[in-house]
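> Requesting a structural model of the entry that follows:
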Amino acid sequence: MGAAQNAAAQDAAAGQRVFNQCRACHTIDQGGRNGVGPNLHGVVGRRAASIEGFRYSANMRELAEGGLTWTTENLNRYLTNPKDVVPRGSMAFAGLRQEQQRKDLIAYLEAQK
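You can find the predicted model right below:
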């Protein structure tokens, strides 16, 4: 079990480095401010468009009303190509093409609860 925990920690550590690309628009600290994008603390498992005071695109709000939740699967799709999940969303990020980077980033996001 220790080896599995170490592997997860290494993935989360690598994901923290990947998250540096996100810091231009997002914060991740508990209770942190919103930037150009919403604060991502606790995003895994959270209903989309649910951060108070952040102005989400109409498309993101519609999808949230339809039940969009940031599961690891939905995050993986979104991080691959945001427009695949939210076609008329306002996120300018083109996506992470490398699967390992997405896995590491999601591991890091999961650790931020």
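> C-alpha only now, for contacts and for neighbours.
Fine.
> Check which residues of the helix ranked longest in the chain are buried.
For the chain, the longest helix by residue count, based on DSSP state H, is helix 2-19. Buried residues in helix 2-19, counted by 16 or more other C-alpha atoms under 10 Å: 8, 9, 11, 12, 13, 14, 15, 16, 18, 19.
> ok, now stretch 72-88?
So for stretch 72-88, counting by 16+ other C-alpha under 10 Å, buried means 72, 74-83, 85-86.
> Return the two entries of the residues you listed that lie farthest from one another.
72 and 83 (16.9 Å; C-alpha to C-alpha).
> if we can go back for a sec, in TSV, list the buried residues of helix 2-19 along with distance to residue 109.
As requested, those are exported to TSV (distance: C-alpha to C-alpha, whole Å):
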residue	distance to residue 109
8	12
9	12
11	11
12	8
13	11
14	11
15	8
16	8
18	11
19	9
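> Now show me the structure for the sequence below, then we'll compare the two:
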Amino acid sequence: MKISLNGFGEAMATFEADSGVTAGMPVKMTGNGAVGACAAKDGFCGVAVSVRDGFAAVQLRGYAVLPYAGTTPAVGYQTLNAAGGGKVQVDGAGRSVLVTDVDTAAQICGIIL
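The predicted structure is shown next:
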């Protein structure tokens, strides 16, 4: 991609992180002020940007790049949810996001949360 959307509308918050949360994965709320890794078909609230000492900085808005599984997302508004394993998937029961770019070779997509 010849342009950069990094930093666009970015909003982050710090949460307690359940074990299994790693940077770069979609996460879900698991309790008061806590996030955890998503299983397949889970709705995700954001993307863990960094994880340290039991806490995760979670991006809740803005441009993020995530790996996908299954059907290749199309550019435009798509409904995505977690695929498990730190990936997202196209699914009608998921969250509506704007897919801005797709790299089929790397199986990643850029989205605006």
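> Superpose the two chains and report the TM-score.
After superposition, the two chains reach a TM-score (TM-score structural alignment, normalised by the length of the first structure) of 0.29; 66 aligned residues with a C-alpha RMSD of 5.1 Å.
> who's in contact with the longest helix of the first structure?
101, 102, 103, 104, 105, 106, 107, 108, 109, 111 (C-alpha atoms under 8 Å, 6 or more residues apart in numbering).
> Around the fourth one, count how many other residues there are.
It refers to residue 104 of the first structure. 23 (other C-alpha atoms under 10 Å).
> How about it, nearest residue that isn't a chain neighbour?
Nearest residue to residue 104 of the first structure, sequence neighbours excluded (C-alpha to C-alpha, 6 or more residues apart in numbering): residue 15, at 4.1 Å.
> ditto for the fifth one
In space, not counting the residues next to it along the chain, residue 105 of the first structure is nearest to residue 15; the distance is 3.8 Å by C-alpha to C-alpha, 6+ apart.
> separation between that neighbour and residue 77 of the first structure?
Noted for residue 15 of the first structure: a distance of 16 Å to residue 77 of the first structure, by C-alpha to C-alpha, to the nearest Å.
> again with residue 19 of the first structure
Taken as C-alpha to C-alpha, the span from residue 19 of the first structure to residue 77 of the first structure is 16 Å.
> and if you look at residue 104 of the first structure?
14 Å.
> Please apply the same query to residue 14 of the first structure.
Taking C-alpha to C-alpha, one finds residue 14 of the first structure at 19 Å from residue 77 of the first structure.
> gap between residue 96 of the second structure and residue 50 of the second structure?
24 Å.
> one step back: of the contacts of helix 2-19 of the first structure, keep whichever come out buried.
101, 102, 103, 104, 105, 106, 107, 108, 109.
> Which ones among those map onto helices?
Those of those lying in helices (DSSP H): 101, 102, 103, 104, 105, 106, 107, 108, 109.
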